[in-house]
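Q: Give the three-dimensional model of this entry:
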Amino acid sequence: MRTPHYAPLISLVALCTLGPQAQAYELYNEDDGATVLNADLWAGFGWFGSEKNYLANPQEEPGRMRWQEGFAKYGLNGTTNKIGPGSIYGGFSLISTGSWGDGDAGAITAGNERRTAVEDAYLGWKSGDLIPALGTDGVDFSFGRQLVTVDGFLITDDGFAPGKAFSPIPGVADGRFNRGGAFYLGPRLAFGNTAVLKLGGTDGLHGSLMWLKSDNPGQSETEVAAATIDYTTPIGSIGSTYVHGLDVNERYTFADRSERKGMDIYSIRGQGNAGIENADFAFEVARQEKRSGSQRAMFFDAGYTFADVKWQPAVSYRYSRYSEGWDFLFQGGFRKRYQGEVAANYAGSVTSNMQINDVLFSVQPTDKLTLNAMYFHYHQLSDRDTQDFSAREVDLYLDWMVTDNITLSPLVGFYKPKKWLEDGGLQSGSASTNTYLQFIVWVTF
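A: Predicted structure coming up:
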């Protein structure tokens, strides 16, 4: 049985360059920012190729696949402090996505997906100086359809974007999980419905309470409640996250998704430079309690930038580990350390039953060009359904800001699995090294 993909869905290329609302075009500005209305555009198009595939279908030899993905997100956002105390903010956007060609190398998309739908539709209120004890904007309440991200790896976004080919049951792809293509680019990040209360700002002691309801069939339309508490200083922050599973849609449950209802997750996490200039550290240790038992996951990473050296070389190391029954929940790639290109997206789950070591090295010849190299070693912790996703991967890529609005991101990856389709892996043809290519154009206005 093929293991479903539990991949982080935004590439490291994207998270190193652009955010979904990195820029905006100002349509209206009254009284020096008292009331502001912005227009947003975020778009991307990618060309992809893989010399091997991971379809778990012997009829697809030798396995070469070519496909394309694209999206455009467009809308409005604004804020005003002229209606009562504090300020009111909100946003509305649509997103159009599509996939073309053979479909991706992991049988998530078929290459004929298209969809336009509402992406953001939210309102919020910030307290301004109304409650001095909590600081400026010490209360921030928002609701509606929006992106919600929590530090660490438990809740990053709702970006998992399967297409018509995705099926947890081999041979049964009825399209019920289809979100309209652009699986790799993964721009559909917003949760279907939310209510988020943040208290205390971003410094000192602060926290949040939230309710998140996914409308993503690939996430079994999971509904959760969550709480965070953090203490932030100039050298870093320490915090904790608690997540409780409220419900799932049984029509879309597969594998152990039904256990999300009633599941409890606890974590301790931290990040910062620990007082060391140009250093960066982060960690999280998490535990899941569900009907089948306890599961654990953790990561630690450390990095350093040689800021006084030509091209400002930076190096970092990350260790992560996920127990055999770990549920990845809403772990994504956007604004987080990515877990590899081929391994994470196409070649099998890397967020359960896996130990991962990876190293990132980058240099910045100019303020608009960054060259990157990553090495990954994936080691499966125990046998599971006779499949073994142990592998090594090297990814070489660059981020080139051609203009303030356009970034080009070419990448070449080399993926060497321990096993292939006929002896317990997923790769077609053989366990020889697969060459993977992609070229993405990102646009923001």
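Q: make it CA atoms for all contacts and neighbour counts henceforth
A: Noted.
Q: who's in contact with His400?
A: Not His; residue 400 is Trp. Each residue near Trp400 by C-alpha atoms under 8 Å, 6 or more residues apart in numbering is listed here: Lys368, Leu369, Thr370, Thr407, Leu408, Ser409.
Q: Another for comparison:
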Amino acid sequence: MVERNLRCRCLISGAILSAVLGFAATPAAADVSLYENGGLKIDGAFTGGIAAFSSPGAQFGAGSWSNNGAAAPGKRISGHPAWTEWFIHPELKAAYDTGTHGTFYGDVSAQVTATGGDGDASLVSTTYGRPILLELENLYGGWKSGNLVPFLDENGLDISGGRQSFRVADGFLISNGVNNQGKRGMYWTQSRTAFEQTGILKAASGPVRGDIFYLQNVSANSKLDPGLVDNAKTRLIGGNLEIFENLASEDGKPAKDGATVYADRKWYAGITYFKVFDASNGNNFAFGNTGNGGNTTVTNTLTSNRDGMNVFSAHVGGNVLPFLPDFSLYGNYVYENNSSNNKKVNANAWYIEPGYQFSDLPMTPKLTYRYAHFSGDKSPGDTTKKAYDPFFYNAITRGYGTWFIGEIIGNYVISNSNVNIHEVALSINPLDNVKLSVLGFTYNYDQKTQNAGVTSDNLAREIDFTAEWTINDHLLLTAAFGMAKAGTGYREYLKNNANGWDADKTWYLGETALVVKF
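A: I've put the predicted structure just below:
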């Protein structure tokens, strides 16, 4: 008990020290105008960040292990991993306003990313070995219509293509085009988001907007990490249609633009469909191909069986009741189906999240509850995969716990598949630019028999304490402290997958991050 208390004190002290050091940071400037003449404008931008982590009792005592080349534990790295992540992202933007025929634009950027120390706290660490990488992030161009299309908003038609980011709603299904693992590092920070290839048409008229999109992700199974095969290379085409309402304008600031900026929406509702017309389906992404390195079951790799899949989704979010402005409701439903050849899939996921902001009370506390369901596979040896494929979800769009649900379990145990989650969160704002939150989670396997040797659906429990300080428009400092206890089901899983470890320790995590953007 004494040892655990000392560890907790060290983690909390580290978070406080980081907050104090944050006061000394120099505020960043706005976007830098490099050249402007006539209709041509060239700007520079920069984003950078650094984060530090300490995780005593990782994996409930089993610790973090290296990859033996088959996505299974090799050697034990540490039972108390500590690591850092940092990235630098310079960007160059150009736009040419023709005056009468719309605006042509382009963007190019790169990122340097690095993970130091022991790497992340996953059972099999994907960032062990202190990776560092310089890689292209954005390289795309496009055209906006200006006032050329009379029945659309100004710039209501936007056509673009190339290497860029793309998100639907709050990122439950589509947000992140690359896995920040292996030599890319940045497992927690998730600084890279661009898809490798895109073709996107956006249209907006009043409260209605829509997208037609072609996407190809950056596969983790690449020349960078030929042994890392956790994400099938995927090409898809689809559409998204939404209705929304803008937030009220703020004094002295531009009008809100919910058609293009997710955070500018008071509420929204929409439907999405896409078809995967090509995906990696060999080796670890194959089914019934055990003699050539393929899956022994359809659920060994979550992103297998994508080729030919149809995905349907409906989503809602924001302050949906005008007569109750303090009430919010977020939700999403996704259904996945594939009946082509032997790559059968029948899976689903959904969540519902009501919340209430007590705006008349001091510090405007907000209370939310979320239930999230991600289907599992009761019979992984049959011919149909029922485990949900999480596709391209991202980390933070609405704050801590968004789609990496829990700083410990959500980041380093689950992959938003075969799990049901209850979450309760309470946040307060002691200052306009400071948010403090406490989040509690319970996790249960949806289908315990998906994992061999697991007889209990009790996966884990977790509680997190978080702080977010928006120092100014360009500087953000965050800190979090969490602790988790393993359930019987995950202890059984670790005994089978971590060389017999009986993982009964409390797992702690302390983290802090500073992000600069201009």
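Q: Just the buried residues out of the contacts of Trp400 of structure 1, in PyMOL syntax.
A: Selection of buried members from the contacts of Trp400 of structure 1 for PyMOL, criterion 16 or more other C-alpha atoms under 10 Å:
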select buried, resi 369+370+407+408+409
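Q: Please list which of the contacts of Trp400 of structure 1 are preserved in structure 2.
A: Retained in structure 2 by both residues aligned by TM-score structural alignment, their matches' C-alpha atoms under 8 Å are the following of those: Lys368, Leu369, Thr370, Thr407, Leu408, Ser409.
Q: circling back to that earlier point, between the contacts of Trp400 of structure 1, which is closest to Gln387 of structure 1?
A: Nearest to Gln387 of structure 1 among those is Ser409, at 33.0 Å by C-alpha to C-alpha.
Q: Now do the helices in structure 1.
A: Assignment of helices within structure 1 using DSSP state H yields the ranges 12-17, 342-345.
Q: longest helix of structure 2?
A: Ranked by number of residues, the top helix in structure 2 under DSSP H is helix 2-23.
Q: hmm, back to that, and of the helices of structure 1, who's closest to Arg257 of structure 1?
A: Taking C-alpha to C-alpha, helix 342-345 is the member of the helices of structure 1 nearest to Arg257 of structure 1, at 19.4 Å.
Q: tell me which strands and helices that closest one is in contact with?
A: On a contact count with 3 or more C-alpha pairs under 8 Å, 6 or more residues apart in numbering; DSSP states H and E, helix 342-345 of structure 1 meets strand 391-401, strand 406-417.
Q: now for those, which one comes closest to Gln146 of structure 1?
A: Ranking those by proximity to Gln146 of structure 1 (C-alpha to C-alpha) places strand 406-417 first, at 24.8 Å.
Q: Give me the mean deviation of the closest one from structure 2.
A: On superposition with structure 2, the mean distance recorded for strand 406-417 of structure 1 (mean C-alpha distance after the TM-score superposition for structure 1) is 1.3 Å.
Q: what stretch of structure 2 does that strand fall on?
A: Matched against structure 2 by TM-score structural alignment, strand 406-417 of structure 1 falls on residues 475-486.
Q: what's the answer for stretch 142-149 of structure 1, then?
A: Taking TM-score structural alignment, stretch 142-149 of structure 1 hits residues 160-167 over in structure 2.
Q: Turn the helices and strands packed on helix 342-345 of structure 1 into TSV, including distance to Gly200 of structure 1.
A: Listed next are these as TSV, based on distance: least, C-alpha to C-alpha, whole Å:
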stretch	distance to Gly200 of structure 1
strand 391-401	36
strand 406-417	36
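Q: What number of residues are in the vicinity of the closest residue to Asp107 of structure 2 other than its chain neighbours?
A: With C-alpha to C-alpha, 6 or more residues apart in numbering as the criterion, Asp107 of structure 2 has its nearest non-adjacent residue at 4.6 Å, and that residue is Lys93. When neighbours are counted by other C-alpha atoms under 10 Å, Lys93 of structure 2 registers 17.
Q: could you list every residue that touches Lys93 of structure 2?
A: Counting by C-alpha under 8 Å, 6+ apart, Lys93 of structure 2 touches Ile42, Asp43, Gly44, Ala45, Tyr105, Gly106, Asp107, Val108.
Q: Give me the nearest residue to the first one, chain neighbours excluded.
A: Which is Ile42 of structure 2. Using C-alpha to C-alpha, 6+ apart, the closest residue to Ile42 of structure 2 is Ala94 (4.4 Å).
Q: wouldn't that neighbour be in contact with Thr103 here?
A: No. The criterion here is C-alpha atoms under 8 Å, and Ala94 of structure 2 misses it with Thr103 at 10.3 Å.
Q: burial measure for the counterpart of Glu289 of structure 1 in structure 2, as a count.
A: Applying TM-score structural alignment, one finds that Glu289 of structure 1 aligns to Asn337 in structure 2. When neighbours are defined as other C-alpha under 10 Å, Asn337 of structure 2 has 22 of them.
Q: Which residue in structure 1 aligns with the residue nearest to Ile42 of structure 2?
A: Match for Ala94 of structure 2 (TM-score structural alignment): Gly78.
Q: Show the contacting residues for that match.
A: Here Gly78 of structure 1 is in contact with Thr35, Val36, Leu37, Asn38, Tyr89, Gly90, Gly91 (C-alpha under 8 Å, 6+ apart).
Q: Can you tell me which of those lies closest to Leu134 of structure 1?
A: Comparing these against Leu134 of structure 1 with C-alpha to C-alpha places Tyr89 closest, at 19.4 Å.
Q: Could you find the closest non-adjacent residue to that closest one?
A: The shortest distance from Tyr89 of structure 1 to any non-neighbouring residue, by C-alpha to C-alpha, 6+ apart, is to Thr79 (4.1 Å).
Q: Enumerate every residue touching the one you found.
A: Ala34, Thr35, Val36, Leu37, Ser87, Ile88, Tyr89, Gly90.
Q: That concludes my questions; thank you for your assistance.
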